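Asks: No letters, just coordinates:
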């Protein structure tokens, strides 16, 4: 069973530029079937408490909610990765980021040249276009949003 993920678009933004600035948020084409994701943030104030609101949507005549919406304490997750769905996503981008330490988070945070190789995963996902919405929350206010659009294809016939 062969599966592939291709990033198709990304949108990032900061709701408060005095706390965090989005320095870079883009995709870069490597080949026809491969794009890499680059995100660079500059945290101007130390973050000791951060929550992650994650929602996945699937395209079907418009993006519609798919599976569940997760709200986790991200600083607690960095101390102990105890959420299985978020751990799959975190393990995918961990080799490409400097976000490998616990809170407080401060300074430059980046994801560089991320390519999601799903050949080692058994993902229970149908083939289709997906939107992963990540809202990063501190002090009960969304500070940064990251919308990642991707295309997932799974060939169930070939080995």
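Replies: Noted; the coordinates are in hand. For clarity, every value in this text was computed on a predicted model and none was experimentally measured.

Asks: Every contact and neighbour count from this point should use C-alpha atoms.
Replies: Noted.

Asks: Okay, strands next: where are they in the protein?
Replies: 2-14, 20-31, 34-47, 51-59, 63-73, 105-114, 128-138, 141-155 (DSSP state E).

Asks: let's bring in a second model and compare:
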């Protein structure tokens, strides 16, 4: 089984490499995006952000997972592994003791390192079950599209199973999520808090570096 998974990962990496080669740099990759998508305004609260089509290299640097309420679940594993010198993947397995899950809220904060990690760009709390039923928020949709093919968090509530993220590869971020990357290069973190029935259940902090 492990050998088959490794073969699938290698095939996936090869496919992404071919896509990158076909793009032949940022200009050709951005050319695939329509003029309407290439530069647009996103309304978030009272602020407007203009998102530019670019290509960046994303590297996962650290991953921290913790269940604050061990009655709800526990992490079987939570780690980063290197695929090669330039790319890494993350894998997470959360054992869920409280099933089914049909009342889940999530807070996602993006942070930028500047003499410590400070809030940057967005901080949003949402009802996960409502979002999965009818996705609307543009930034959340970008995150979800990156995650859904590598996780079993890809269907509507209730959740009657453990939560798995299987080999989420950084190359996926470069070709999809960072098409619309309204941030300069540097060190960042994504802090995620999961609430189950309005009680904090667990936190997942993903640290990454963005370079050109």
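Replies: Alright, I've got the coordinates. Fair warning: this is a prediction, and the values are worked out from it, not measured in the lab.

Asks: out of the strands of the first structure, which comes closest to residue 79 of the first structure?
Replies: Among these, strand 63-73 comes nearest to residue 79 of the first structure, with 10.2 Å by CA to CA.

Asks: by contact count, what packs against that closest one?
Replies: For strand 63-73 of the first structure, the packing partners by 3 or more CA pairs under 8 Å, 6 or more residues apart in numbering; DSSP states H and E come out as strand 51-59.

Asks: quick check: angle from the strand it packs on to strand 63-73?
Replies: Angle, strand 51-59 of the first structure to strand 63-73, by axes from the mean of the first three to the mean of the last three CA atoms, to 10 degrees: 160 degrees.

Asks: how close does strand 51-59 of the first structure sit to the second structure?
Replies: For strand 51-59 of the first structure, the mean distance to aligned residues of the second structure following superposition is 0.5 Å (mean CA distance after the TM-score superposition for the first structure).

Asks: what range in the second structure matches that strand?
Replies: Aligned using TM-score structural alignment, strand 51-59 of the first structure spans residues 105-113 in the second structure.

Asks: Longest helix in the second structure, by number of residues?
Replies: helix 2-23 (DSSP state H).

Asks: Run the chain-centre distance for the helix or strand that it is followed by.
Replies: For helix 2-23 of the second structure, the following helix or strand on the C-terminal side (DSSP states H and E) is helix 26-31. Relative to its parent chain, helix 26-31 of the second structure has a centroid offset of 23 Å by CA atoms, centre = their mean, to the nearest Å.

Asks: buried stuff in helix 26-31 of the second structure?
Replies: For helix 26-31 of the second structure, the neighbour count (16 or more other CA atoms under 10 Å) marks 29, 30 as buried.

Asks: what do you get for stretch 105-113 of the first structure?
Replies: By neighbour count with 16+ other CA under 10 Å, stretch 105-113 of the first structure contains the buried residues 105, 108, 109, 110, 111, 112, 113.

Asks: What's the third one aligned with over in the second structure?
Replies: Right, residue 109 of the first structure. By TM-score structural alignment, residue 109 of the first structure lines up with residue 163.

Asks: The closest residue in space to its match that isn't next to it in sequence: neighbouring residues, count only.
Replies: Distance criterion CA to CA, 6 or more residues apart in numbering; nearest residue to residue 163 of the second structure, sequence neighbours excluded, is residue 94 at 5.1 Å. Counted with other CA atoms under 10 Å, the neighbours of residue 94 of the second structure add up to 20.

Asks: From residue 108 of the second structure, how far out is the match of residue 109 of the first structure?
Replies: According to CA to CA, to the nearest Å, residue 163 of the second structure stands 18 Å off from residue 108 of the second structure.

Asks: Over to residue 48 of the second structure. Which of the three states is it?
Replies: Following DSSP: H, G, I helix; E, B strand; the rest coil, we place residue 48 of the second structure in the strand state.

Asks: got the contact list for the closest residue to it other than its chain neighbours?
Replies: Taking CA to CA, 6+ apart, and ignoring the residues beside it in sequence, residue 48 of the second structure has residue 42 as its nearest neighbour in space, at 5.7 Å. Taking CA atoms under 8 Å, 6 or more residues apart in numbering, we find residue 42 of the second structure in contact with 48, 49, 50, 51, 138.

Asks: tell me the centre residue of the second structure?
Replies: The centre of the second structure sits closest to residue 143, judged by CA atoms, centre = their mean, with a distance of 4.8 Å.

Asks: Quick check: the aligned residue for residue 152 of the second structure in the first structure?
Replies: Aligned partner of residue 152 of the second structure by TM-score structural alignment: residue 98.

Asks: Tell me how many other residues crowd that match.
Replies: 13.

Asks: Stretch 68-78 of the first structure maps to which residues in the second structure?
Replies: Against the second structure, stretch 68-78 of the first structure falls on residues 122-132 (TM-score structural alignment).
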